[in-house]
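Asks: Sequence first, then the predicted structure:
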Amino acid sequence: MAAAEVRPAVVSDAPEIARIQRDTWKSAYTELLGEAAVAELDVVELEKTWAETIEYPGTRVFLATEGEFTVGFCVAGRAPESEVATADGSLPDDASTTALIASLLVEPRWGRRGHAGRLLANASAWLREDGATRGISWVAQTDHASLGFFRRAGWSPDGTVRILDTGSTNVREVRLTGGLDLELTP
């Protein structure tokens, strides 16, 4: 296996991040999101969105690489109040120190090689340095691979769910929460 690393993304990485998102959604999430939603992914718009995300203050995009290949990404930052609020809209005591893993995606062909763990560990370390004390992430209830990954990292559902309308189908997501003191093991 070539050297596997994680590094912060730069704007010139936006096309590759867009490619990973588009290809992974097509191969792994078409059934979940619906064919129409995946077919509507416009590469130019995706690249623009990723360039903006990379430059957005308080947010960091991390890239996983293996040798010369970019194989995955993770988006992390402070959780907006709307993401951390309970079902009744109230905020937990630690709302101001809660972080959001907004996206964590590894191309399926590069899966099971530790890239997701390295991405989450690096994002968690950066978030801790920024004063965050715990993290949250939203995962489709039927995405067993992602749910299993977060559970192995010590994260668990907190009882909050939301429904996303993709235009083709409704996706039920569960909110996971966990600590940011993650250590990589050999």
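Replies: Looks like it came in fine. Numbers count the residues shown, from 1 in each chain.

Asks: For the rest of this, base every contact and every neighbour count on C-alpha atoms.
Replies: OK.

Asks: how distant is the strand or helix carrying Glu52 from the center of its chain?
Replies: Assigned by DSSP states H and E, Glu52 belongs to helix 43-55. Centre-to-centre, helix 43-55 and its host chain are 15 Å apart (C-alpha atoms, centre = their mean, to the nearest Å).

Asks: next structured bit after it?
Replies: Assigned by DSSP H and E, the successor of helix 43-55 is strand 59-66.

Asks: what's the angle between that next one and helix 43-55?
Replies: Here the directions of strand 59-66 and helix 43-55 differ by 110 degrees (axes from the mean of the first three to the mean of the last three C-alpha atoms, to 10 degrees).

Asks: on that earlier part again, buried stuff in the helix holding Glu52?
Replies: Under the neighbour-count criterion of 16 or more other C-alpha atoms under 10 Å, helix 43-55 has 46-47, 50-51, 53-54 buried.

Asks: The biggest helix by length in the chain relative to strand 59-66, how many degrees between them?
Replies: In the chain, with assignment by DSSP state H, the single longest helix is helix 115-129. Here helix 115-129 points in a direction 150 degrees away from that of strand 59-66 (the same axes, to 10 degrees).

Asks: For the buried residues of helix 43-55, give me TSV that also has distance to Glu66.
Replies: TSV is the format used below for the buried residues of helix 43-55 (distance: C-alpha to C-alpha, whole Å):
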residue	distance to Glu66
Leu46	23
Glu47	22
Trp50	21
Ala51	22
Thr53	23
Ile54	21
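
Asks: name the element Pro157 belongs to?
Replies: Assigned by DSSP H and E, Pro157 falls in strand 156-165.

Asks: now for that strand, which elements pack on it?
Replies: Judged by 3 or more C-alpha pairs under 8 Å, 6 or more residues apart in numbering; DSSP states H and E, strand 156-165 is in contact with strand 170-179.

Asks: List the buried residues in the strand it packs on.
Replies: Buried, per 16+ other C-alpha under 10 Å, within strand 170-179: 171-179.

Asks: Second structure follows, compare the two:
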Amino acid sequence: MSRQDIDFRSASVTDAAAIARVQVDTWRDAYVGILPDQCLIDMSDIGAAARWTTAIAENNDPEMFVVAVWNGEVVGFCQGAISEFDVSGPPGAKVDGAGVIHTLYVDPSFQAQGIGTAMMFCVADRLREVGCRSLMLLVLSENRTGRGFYDKLGGVAGEEIPCVVLGNPTHETPYHWPNIATLLDELEAAIS
């Protein structure tokens, strides 16, 4: 299987259960040692599917919620939006023309094949089309794989921010790309 075997399209509410499965599987793989084991074990595809059904239904721009599909199966997803707040600055700081990636997950058995890069390109390109000039996101600070991915794409890491995930205190690190066009060039080069 190669990235060329993957189809990328807008998410639909019928994808919610598959998106939930990818999220739960990815969290259980990526967050071992970061979040308590019991929290990861207790995650529910059913509960997550209900939340994703709502998120997809309320999404105003289908091109900002992309799924990766292999042989009819959702193997990844990426969701972005226009942001009003600057996650790379002080809490509550407003910013104009910024896009944000809320989620980017690839099924663990499909990682390191360019799927996440391609989905991020799709969403970042749409954000550029609607006027965003920069991009930001948050990643759990201890998620070394995720941080390595964003570092490789030229993201500028900010100061850690305290947060609570599944009832557990931890930290997130904001990543910022001041020029979305430069990020798109990096993403395009990586998937070429």
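Replies: Sure, I can see it. Since the structure is predicted, the reported quantities are computational estimates derived from the model, not experimental observations.

Asks: just to revisit the earlier point, mean distance, the helix or strand following the longest helix of structure 1 to its aligned residues in structure 2?
Replies: For helix 115-129 of structure 1, the following helix or strand on the C-terminal side (DSSP H and E) is strand 134-140. Compared with structure 2 after the fit, strand 134-140 of structure 1 shows a mean deviation of 0.8 Å (mean C-alpha distance after the TM-score superposition for structure 1).

Asks: other SSEs contacting strand 134-140 of structure 1?
Replies: Using 3+ C-alpha pairs under 8 Å, 6+ apart: strand 134-140 of structure 1 touches strand 98-106, strand 170-179.

Asks: what does it contact?
Replies: 79, 84, 97-103, 146-147, 171-180 (C-alpha atoms under 8 Å, 6 or more residues apart in numbering).

Asks: buried set for the helix or strand following it?
Replies: As assigned by DSSP H and E, the chain's next helix or strand after strand 134-140 of structure 1 is helix 144-152. Buried residues in helix 144-152 of structure 1, counted by 16+ other C-alpha under 10 Å: 146-147, 150.

Asks: and helix 144-152 of structure 1, how far from structure 2 on average?
Replies: Mean for helix 144-152 of structure 1 is 1.2 Å (mean C-alpha distance after the TM-score superposition for structure 1).

Asks: Quick one: work out the angle between that helix and strand 156-165.
Replies: 150 degrees.

Asks: How about residues contacting helix 144-152 of structure 1?
Replies: In contact with helix 144-152 of structure 1 (C-alpha under 8 Å, 6+ apart) are residues 139, 141, 156, 176.

Asks: what would the residues you listed look like in TSV with distance to Leu41 of structure 1?
Replies: Output for those, formatted as TSV (distance: C-alpha to C-alpha, whole Å):
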residue	distance to Leu41 of structure 1
Val139	20
Gln141	22
Ser156	30
Leu176	26
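
Asks: Highest neighbour count among these?
Replies: Using other C-alpha atoms under 10 Å as the neighbour criterion, Val139 leads these with 24 neighbours.

Asks: who touches the residue most central in space within structure 1 in this structure?
Replies: In structure 1, the centroid-proximal residue (C-alpha atoms, centre = their mean) is Ser103; its distance is 1.7 Å. The contact partners of Ser103 of structure 1, by C-alpha under 8 Å, 6+ apart, come to 73-76, 137.

Asks: That one and Phe62 of structure 1, how far apart?
Replies: 10 Å (C-alpha to C-alpha, to the nearest Å).

Asks: any common contacting residues for these two?
Replies: With C-alpha under 8 Å, 6+ apart, Ser103 of structure 1 and Phe62 have common neighbours 73-75.

Asks: can you pull the contacts of Gly178 of structure 1?
Replies: 134-136, 154-156.

Asks: Just the buried subset of these, written out for ChimeraX, thanks.
Replies: To isolate the buried members of those in ChimeraX, using 16+ other C-alpha under 10 Å:
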select :134,135,136,155,156
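
Asks: What residue in structure 2 is the furthest from its centre?
Replies: Furthest out from the centre of structure 2 (C-alpha atoms, centre = their mean) sits Gln38, at 23.6 Å.

Asks: Which residue in structure 1 aligns with it?
Replies: With TM-score structural alignment as the criterion, the equivalent of Gln38 of structure 2 in structure 1 is Ala36.

Asks: which SSE is that match in?
Replies: helix 35-39.

Asks: Quick check: buried residues in that helix?
Replies: Those would be 35, 37-38, for helix 35-39 of structure 1 by 16+ other C-alpha under 10 Å.

Asks: That helix: average distance to aligned residues in structure 2?
Replies: Helix 35-39 of structure 1 sits 2.6 Å off on average (mean C-alpha distance after the TM-score superposition for structure 1).

Asks: Ser192 of structure 2 and Cys163 of structure 2: what is the separation?
Replies: In terms of C-alpha to C-alpha, Ser192 of structure 2 sits 36 Å off from Cys163 of structure 2.

Asks: Excluding covalently adjacent residues, which one is nearest to Ser171 of structure 2?
Replies: Let me fix one detail, which is that residue 171 of structure 2 is His and not Ser. Pro162 (4.4 Å; C-alpha to C-alpha, 6 or more residues apart in numbering).
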